[in-house]
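> Pasting the sequence and the predicted model now:
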Amino acid sequence: MSVHGAVRVERVVTSGTFTLDGETFDVDNNVWLIGDDAEVLVVDAAHDAEAIHRATAGRRVTAVVCTHAHDDHIDAAPALSDLTGAPVLLHPDDTELWSLTHPGRKPDGELRDGRILTVAGIELRVIHTPGHTWGSCSLHAPFLNTVFTGDTLFHGGPGATGRSYSDRPAIEASLRARLLTLPGSTVVHTGHGPDTTIAAERPNVPTA
């Protein structure tokens, strides 16, 4: 847990599977909660809606934000929305991918590049970072000196692009133009595995 004033970032790790292109893998996912004692925003409702709901600890959930629509990042989103009344937000370029997991349920709202989401009095700016999927987005919280990158940027470099709905040149271009330009001290909260910083990952992204 990291704290800045009354606003804090909490990590919940959930376990399940990731399935795409006919293959299934066991995965542990980072679910991020950003907020204070009154309200919280959830990033990537993975695998276990009940566990995530418990972590919200009675706070008002302002939104369930999906960084992208791989099933391991959205499988619990509708159930968490039902438990909390919070809208599920996803970039429209991932609508087709979403429908593979939730064919009868659409997201409640759209993430767009530059959209500002607010929680606990702070702003998070949506950065469209296509490549891992076409609709992949990151959330930059300047007040917290933090960016939530989903599977676009990890400790060690770019996310995977070897499957459907992904493209290696696109993710590298997104990283160079949209994320590596953030202050080097910015903490990167990832979709899987440990945190890193923008400065630490700059050498791990090929130059154009």
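Alright, I've got the coordinates. Residues are numbered from 1 along each chain as shown.
> From here on, just use CA atoms for contacts and neighbour counts.
OK.
> Asp26 is in what secondary structure piece?
Under the criterion of DSSP states H and E, Asp26 resides in strand 23-35.
> buried stuff in that strand?
Asp28, Asn29, Asn30, Val31, Trp32, Leu33, Ile34, Gly35 (16 or more other Cα atoms under 10 Å).
> Also stretch 158-175?
Result for stretch 158-175 [16+ other Cα under 10 Å]: buried residues 158-161, 165-168, 170-175.
> do the same with stretch 52-64
Result for stretch 52-64 [16+ other Cα under 10 Å]: buried residues Ile52, His53, Thr56, Arg59, Arg60, Val61, Thr62, Ala63, Val64.
> Format those as CSV; extra columns: distance to Leu41 and secondary structure.
Shown next, in CSV, are the buried residues of stretch 52-64 (distance: Cα to Cα, whole Å; DSSP: H, G, I helix; E, B strand; the rest coil):
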residue, distance to Leu41, secondary structure
Ile52, 11, helix
His53, 11, helix
Thr56, 9, helix
Arg59, 10, coil
Arg60, 9, strand
Val61, 6, strand
Thr62, 5, strand
Ala63, 5, strand
Val64, 6, strand
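> Second structure follows, compare the two:
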Amino acid sequence: MSEPTSPSAVIDHTVTSGTFSLDGGTWEVDNNVWVLGDGTECVVIDAPHDAAAIVEQVAGRSVRAILLTHAHDDHVDSALELADQTGAPTYLHPEDRMLWDRVHDRAPDHELADGQTFDVAGVTLHVLHTPGHSPGACCFHVPELGIVFTGDTLFAGGPGATGRSFSDFDTIVASITDRLLSLPADTEVRTGHGDSTSIGAEAPHRQEWLDQHQG
């Protein structure tokens, strides 16, 4: 599925299915995959479960980068296969290496850093380090399109899960408050799982998240 976003950039979206495992549990999950680019080049955001399905979305374009929102296995398990098939480098924040190393025996090609930028198809993705769901979780803001890709940091309905190892509720709420809720209210939020939302739709519920956690 493709949707026009600007004269040069489109977002392709597919959903892949597999499992997420951590802390001795395993769950069935469906993951969003986002491909941002034009007719010749693109970047891939997250590499879950099925490299072949992602390659199909890429559709022969040059992949400039595989940008990983975090290193839970359901977001990175096909990253190296995708990299090998496309020749694209993988990027991960270094604070998530302990999670990556549980899945892969080869290091990511490059580290993500807060404030880093990636140019593709006439737009710029800005890296926002948003720890909480995991220590190295990152979001990718594209101001020209009014879009932010949030991985598992912010969903339709609130913050991503923080009840497992390497996660922290206070940290994720601080990240969302400081880095995401400060974006324009009409910014579209493209998530790692489930439906998209907007900053304006989520911002009014911050106190509810805090109250529910405390309760």
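Yep, that arrived. These numbers come from a predicted model, not from an experiment.
> Quick one: the residues in the second structure that the strand holding Asp26 of the first structure pairs up with.
Mapping strand 23-35 of the first structure onto the second structure (TM-score structural alignment) gives residues 25-37.
> Could you do stretch 159-179 of the first structure as well?
By TM-score structural alignment, stretch 159-179 of the first structure lines up with residues 160-180 in the second structure.
> Pull the contacting residues for the residue most central in space within the second structure.
With distances taken as Cα atoms, centre = their mean, the second structure has Gly151 as the residue nearest its mean C-alpha position (3.1 Å). By Cα atoms under 8 Å, 6 or more residues apart in numbering, the residues touching Gly151 of the second structure are Thr69, His70, Ala137, Cys138, Cys139, Arg190, Thr191, Gly192, His193.
> and the closest residue to it other than its chain neighbours, how many neighbours?
Excluding the flanking residues, the one nearest Gly151 of the second structure by Cα to Cα, 6 or more residues apart in numbering is Gly192, at 4.1 Å. Residues lying near Gly192 of the second structure (other Cα atoms under 10 Å) number 27.
> Ala156 of the second structure now?
Based on other Cα under 10 Å, the number of other residues close to Ala156 of the second structure is 18.
> Look up how far Val189 of the second structure lies from it.
Note on Ala156 of the second structure: its distance to Val189 of the second structure, by Cα to Cα, to the nearest Å, is 8 Å.
> Report the two of the buried residues of strand 23-35 of the first structure separated the most.
Asp28 and Gly35 (22.7 Å; Cα to Cα).
> Which stretches in the second structure count as helices?
51-58, 73-76, 79-86, 97-100, 169-175, 199-202, 206-214 (DSSP state H).
> check the fit of the first one onto the first structure and give the mean distance.
So the one you mean is helix 51-58 of the second structure. Taking mean Cα distance after the TM-score superposition for the first structure, the mean distance separating helix 51-58 of the second structure from the aligned residues in the first structure is 0.7 Å.
> In a markdown table: the contacts of Gly151 of the second structure, plus distance to Arg106 of the second structure.
Putting those into a markdown table (distance: Cα to Cα, whole Å) gives the following:
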| residue | distance to Arg106 of the second structure |
| --- | --- |
| Thr69 | 18 |
| His70 | 16 |
| Ala137 | 20 |
| Cys138 | 21 |
| Cys139 | 23 |
| Arg190 | 29 |
| Thr191 | 27 |
| Gly192 | 24 |
| His193 | 26 |
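> If we only consider those, which is nearest to Gln214 of the second structure?
Nearest member of those to Gln214 of the second structure, counting by Cα to Cα, is Ala137, at 23.4 Å.
> quick one: contacts for that closest one?
So Ala137 of the second structure contacts Thr69, His70, Ala71, His93, Asp96, His129, Thr130, Pro131, Gly151, Thr153 (Cα under 8 Å, 6+ apart).
> List only those of the residues you listed flagged as buried.
Counted by 16+ other Cα under 10 Å, the contacts of Ala137 of the second structure give Thr69, His70, Ala71, His93, Asp96, His129, Thr130, Pro131, Gly151, Thr153 as buried.
> Is the first one in contact with Val148, as I believe?
No - Thr69 of the second structure sits out of contact with Val148 when judged by Cα atoms under 8 Å, with a separation of 11.5 Å.
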